[in-house]
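Colleague: return a 3D structure for these sequence lines:
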Amino acid sequence: MIRKRLALWRLPVVAIGAAVAIGAAGCGGDPGTDASGPAQIRALLNAQPATLDPIAGARSAQVVWATMVEPLVNTDADLEPDRTGIITDWKRSSPTEWTFTMRPGLKFSNGEPADAAAVVNTLELTRDSETSILKTYFANVESIEAPDDTTVVVKTKRPQYDLVNLLTTVYLVPPKYYKDKGPEGFSAAPVGTGPYVFDDAKPGREISVKVNADYWGEKPKNTGVTFTWATEASQRLALLQSKSVDIAMDLPPSQAEQARKSGLEVVETESAMKITAFLESTKPPFDKPELREAAALAINRDEIVQGIFDGKAAADAGMLNVKPGTQPQEKVTADPAKARKLVGSAAPSVNLTYPSAQYTNIKEVAEAIGASLEEVGFKVKFRPLDYGTLVKEVGGRQLDGLYLFAAVPNAAAPDFFASGFMKTASITGNCPDPKIDGLVAEALEQKDATAAEKVYDELNTLAVVKKHCYVPLYKQMYAYGLGKGVKGAVYGPLNTFDFTKTTR
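Modeller: Reported below is the predicted structural model:
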């Protein structure tokens, strides 16, 4: 069984943002509202969102699009589905049939009805679009129908216990607008049912949203959010200290400490995003099982957490322990001496690919892993890429060797990693194995999450401990800096943000 340990995360009062250079127009001074009234929140991201299309986009960008476009199902404080969102109820009428009830009378901000037909369209896009980031998770869905405006019936080919969990990461898009604009056009000006609507974008500089006056839920306490981005942590800190932004995302330990010393509030939260080393088992050198094992034994996740993050991350040895505060039943422990014996005198060459600016201190992490591999006999070539290129190369099966990628459980269910990264037909496809495919299917066919847990333990042991296709490293501990007087933005471990109560 996955064993609980003391949870290291809490829901903080923070916010996140998007980017401009220091001193750029619009970053400093009075935002143009009465000091006693609602203000525009200035939020600073660590990278420019690759796309604001929730059908095709990696979930790292949902912090921006989720202000405008909402998930079908909301989650509660325990990361479990609740009935407070677009979908307000569900019933499993048979092992392969689910009936969902929608909130009546919803409209998209452009006036289109946000009804059951829109849900059907979004789910079909998610299942069928070649560019869908969630395509693999919905391959088991056989049919989606809307018998009336507020009812959606989903039938699956085989039992699938976690369907409701998956709908927490499916964002509702307006059928006509999405078809007319296409993915690129939608990304340029998203339309949804959310508390904010698209306002403006300055290409390469910022994205702004403003309050949706017709929002069905509680209205925001601010006038909107302007997202800017800065890839350098020192620049994010400087922008926060100079009052150019209200919230700075992703401050590494040294910058977080500097922010505290300057009198700013910093909130740290363990997220569910798992930084993982993926080994490509279908190509040299890691088509040889003994070299995969050697690489797994060479990497010391505890040293990375202590040496690079000063303990401000959570070392994690499993792929399927999704929620913060959990660990796998079995794990691989670093053993460089055994790794050297497995490598021998062959000195195999390894490409080590990583996103150069996407995750906190990722360059240092890559360099530490490369050094560990070289110490046991590998020859390492570093390949830093921008995040968008890395995603394309992962999806296009263009990579070999080892690459660093964030496994993000946008739904708090083990299958999000199992189907997303372990199946032959998955996002990464780096460890094809009929036995793994069989275990993934077997887990989904269980009655519920409790019944599936034993299967997931077996699956994690096979893929991580025995086959060494994955080297889980750590769950990211995010640090956010807040400007003086900023409060009310809520961050959740699944990389979700609620800006609606943010004030300054």
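Colleague: switch to C-alpha atoms for all contacts and neighbour counts from now on
Modeller: Noted.
Colleague: mind checking how far residue 326 is from residue 167?
Modeller: 23 Å (C-alpha to C-alpha, to the nearest Å).
Colleague: to clarify, my last question referred to residue 468.
Modeller: Relative to residue 167, and taking C-alpha to C-alpha, residue 468 is found at 31 Å.
Colleague: cool, residue 298 as well?
Modeller: 38 Å.
Colleague: out of the two, which sits in the busier spot?
Modeller: residue 298 (26 against 19; other C-alpha atoms under 10 Å).
Colleague: correct me, but the more buried one touches residue 377?
Modeller: No: counting by C-alpha atoms under 8 Å, residue 298 does not reach residue 377; the two are 9.8 Å apart.
Colleague: which SS class is residue 225?
Modeller: What DSSP: H, G, I helix; E, B strand; the rest coil gives for residue 225 is strand.
Colleague: mind checking which helix or strand residue 187 is in?
Modeller: Here residue 187, judged by DSSP states H and E, is contained in helix 175-188.
Colleague: following element in sequence after the one helix or strand residue 352 maps to, please.
Modeller: For residue 352, the host element (DSSP H and E) is strand 349-355. Next in sequence after strand 349-355, counting helices and strands by DSSP H and E, comes helix 362-375.
Colleague: now that following helix: buried residues?
Modeller: 362, 363, 365, 366, 368, 369, 370, 371, 372, 373, 374 (16 or more other C-alpha atoms under 10 Å).
Colleague: could you do stretch 255-264 as well?
Modeller: 255, 256, 258, 259, 264.
Colleague: swap in stretch 128-138?
Modeller: Within stretch 128-138, the residues that qualify as buried are 132, 133, 134, 135, 136, 137, 138, counting by 16+ other C-alpha under 10 Å.
Colleague: next, the structure of the following sequence, for comparison with the previous one:
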Amino acid sequence: MNARPLALAVLVVGASALTACAPFDAADGTVGDAPSAVTIALPAEPPGTDPILTRSIAAWNIYYALYDGLTRIDRSGEVVPGLATEWEADETLTEWTFHLREGVVFHDGSTLTPADVVGTYRAILGDESSTNRAAISMLEAVEEGADGASVVFTLRNPYSAWASMVATIGVVPEAAYAEAGGSFADAPVGTGPYSFVSSTSGVDYRLTRNDDYWGEAPAVQDVTFSYVSSEDARLTGVQSGSLDIALVPPNQVAGLESSTRASVITEAGNQVVFLGTTPAGPLADPALRRAISLAVDREALADSLLSGLAEPANQLVAPGVTGYVDDLSAPETDVDEAKALVAASGYDGSPITLEYASTGGVPMASEVAQAVAGALAEVGLTVELVGSDQPSFSLKLANSEIGGLYLNGWSPSVMDGDVVVNQILAGGPEDYYDDAEMAELYLEQQASEGEERLEVYERIWELNDELSYQIPLYVNSSSYAVDPAVEWVPAVDGIFRAADIVIAE
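Modeller: The predicted structure is shown next:
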């Protein structure tokens, strides 16, 4: 499957929420004296903003502005140098050495040292409440290098994606984090392109440019992340001028094409929306789960319901993500075969719940859930829809409390399929099947590289398809309503990189 090219449309200039625009010299990255500001809508407030304790998509929008990892994942999905200028692994992929950049200064004026990196990772491993802890569970030890300018990681098992994983861990000053005594998020300190100004729970998170940043200076002076869960409110916010950038669902894109007050930018993304299953009641039968996969018309979802702003999916990662397998075979929609499987299963008509986040999650989740329920009804299944807000839904996912079907989307920020397989197929909170063969394949891909690793991924996707554990539906594109003065290319992972935003003069 190849993602279709998506057009970027910039429409008529209208009312702007932007303050006076800062002249920006793209040649040398300098910024003029005039102030500039941008307000970005986030569909959900992060469950926390301490980079040691909280790992979430919503939080990364803030983390990528405030902090740096040893590596960075740029907006195209490539792993590039961050606080480390270079790195290497031994032949076993269990010892990784990262060589630190010189002259990096934290927002509090202290200089980055290897001890800060070591302290960051040890703090994560030492706190059982940290949601980062599971992500780096393969880490056995981290030490300062003998040269005084590097950090050495020793892993419990081979892990080929470690250079991608460290991009998602924001490094904090060891002394300042310890002194904060659990309140670091109240006045956070990083090395990123922006520094903290203020945070108001349920409202917004404010940042200002770090003029001592080691990298290219951001063009925009002040950035506000505003929490707006309602899709309609995000759209009207851009059109009214109170917001400058906001994610909008596919069904709002056509209306924006005639707007004189907002532009629309659409880019292919890396979010795969899937139908999760659990072995609850009739779903314990793999033949019934297979029927569900055959019943759903992925082409219709992508082309009709989602206005062509999605691509049918046959695996749980998107093109461009490591682990995506070209030309992978997958079942076609076959309603007759699905009906036969349901009839043969002895299904008694008892309702099967389908849970989803009605706001703040997968775009148009309610409409997609209704379409899926309709398709399953056509083959003889009774589906009960259960919508909830994103925080409640996420909590149920994290605690493995789903008892039927559920609609979710995974967009791996590390741009690697390892985290997806772990979380939903091999031991994570969305793995309800404890499949020994899948667990073995998961470890095998961690220890593999290149084509060999892709061959393992192909076996993973084939096993998942055979048993219909997690049923891929489509790859979402991302569409944004933007103030026409904003010059910006969205990142493939859907996470805002505030430092990439430029305001036209």
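Colleague: can you tell me which of the buried residues of stretch 255-264 of structure 1 is closest to residue 223 of structure 1?
Modeller: residue 264 (23.6 Å; C-alpha to C-alpha).
Colleague: so that closest one is in contact with residue 484, correct?
Modeller: Yes: assessed by C-alpha under 8 Å, residue 264 of structure 1 is found in contact with residue 484 at 6.5 Å.
Colleague: need the overlap of contacts for these two.
Modeller: Contact criterion C-alpha atoms under 8 Å, 6 or more residues apart in numbering; residues shared by residue 264 of structure 1 and residue 484: none found.
Colleague: okay, helices next: where are they in structure 2?
Modeller: Applying DSSP state H to structure 2 gives helices spanning 57-66, 114-125, 162-165, 174-180, 231-240, 250-256, 286-295, 298-300, 335-345, 365-378, 390-398, 418-425, 436-446, 450-467.
Colleague: pipe the ones you listed into JSON lines and attach distance to residue 149 of structure 2 per row.
Modeller: Shown next, in JSON lines, are the helices of structure 2 (distance: least, C-alpha to C-alpha, whole Å):
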{"stretch": "helix 57-66", "distance to residue 149 of structure 2": "23"}
{"stretch": "helix 114-125", "distance to residue 149 of structure 2": "6"}
{"stretch": "helix 162-165", "distance to residue 149 of structure 2": "18"}
{"stretch": "helix 174-180", "distance to residue 149 of structure 2": "16"}
{"stretch": "helix 231-240", "distance to residue 149 of structure 2": "45"}
{"stretch": "helix 250-256", "distance to residue 149 of structure 2": "48"}
{"stretch": "helix 286-295", "distance to residue 149 of structure 2": "52"}
{"stretch": "helix 298-300", "distance to residue 149 of structure 2": "51"}
{"stretch": "helix 335-345", "distance to residue 149 of structure 2": "60"}
{"stretch": "helix 365-378", "distance to residue 149 of structure 2": "48"}
{"stretch": "helix 390-398", "distance to residue 149 of structure 2": "38"}
{"stretch": "helix 418-425", "distance to residue 149 of structure 2": "29"}
{"stretch": "helix 436-446", "distance to residue 149 of structure 2": "28"}
{"stretch": "helix 450-467", "distance to residue 149 of structure 2": "30"}
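Colleague: tell me which of these lies nearest to residue 191 of structure 2.
Modeller: Among the helices of structure 2, if distance is taken as C-alpha to C-alpha, the winner is helix 57-66, at 6.6 Å.
Colleague: and the closest one, which stretch of structure 1?
Modeller: Aligned by TM-score structural alignment, helix 57-66 of structure 2 falls on residues 59-68 of structure 1.
Colleague: remind me, longest strand of structure 1?
Modeller: Criterion DSSP state E: the longest strand present in structure 1 is strand 265-279.
Colleague: that one aligns to what range in structure 2?
Modeller: By TM-score structural alignment, strand 265-279 of structure 1 lines up with residues 263-277 in structure 2.
Colleague: now residue 373 of structure 1: how far from residue 295 of structure 1?
Modeller: Residue 373 of structure 1 is 6 Å from residue 295 of structure 1, by C-alpha to C-alpha.
Colleague: now the common contact residues for the two.
Modeller: Counting by C-alpha under 8 Å, 6+ apart, nothing touches both residue 373 of structure 1 and residue 295.
Colleague: okay if I get the buried residues of stretch 128-138 of structure 1 as TSV plus distance to residue 209 of structure 1?
Modeller: Converted to TSV, the buried residues of stretch 128-138 of structure 1 look like this (distance: C-alpha to C-alpha, whole Å):
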residue	distance to residue 209 of structure 1
132	25
133	24
134	26
135	28
136	31
137	30
138	31
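Colleague: among those residues, which lie within strands?
Modeller: Short answer: the buried residues of stretch 128-138 of structure 1 have none in strands (DSSP E).
Colleague: thinking again about what came up before, for the longest strand of structure 1, packing partners?
Modeller: helix 253-261, strand 402-407, strand 470-482 (3 or more C-alpha pairs under 8 Å, 6 or more residues apart in numbering; DSSP states H and E).
Colleague: could you dump the ones you listed to a markdown table with distance to residue 381 of structure 1?
Modeller: Formatted as a markdown table, those follow (distance: least, C-alpha to C-alpha, whole Å):
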| stretch | distance to residue 381 of structure 1 |
| --- | --- |
| helix 253-261 | 27 |
| strand 402-407 | 10 |
| strand 470-482 | 18 |
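Colleague: compare those and give me the one nearest residue 229 of structure 1.
Modeller: Closest to residue 229 of structure 1 of these, according to C-alpha to C-alpha: strand 470-482, at 13.8 Å.
Colleague: that closest one against structure 2, how far on average?
Modeller: With mean C-alpha distance after the TM-score superposition for structure 1, strand 470-482 of structure 1 departs from structure 2 by a mean of 1.2 Å once superposed.
Colleague: what are the buried residues along that strand?
Modeller: For strand 470-482 of structure 1, using 16+ other C-alpha under 10 Å, the buried residues are 470-482.
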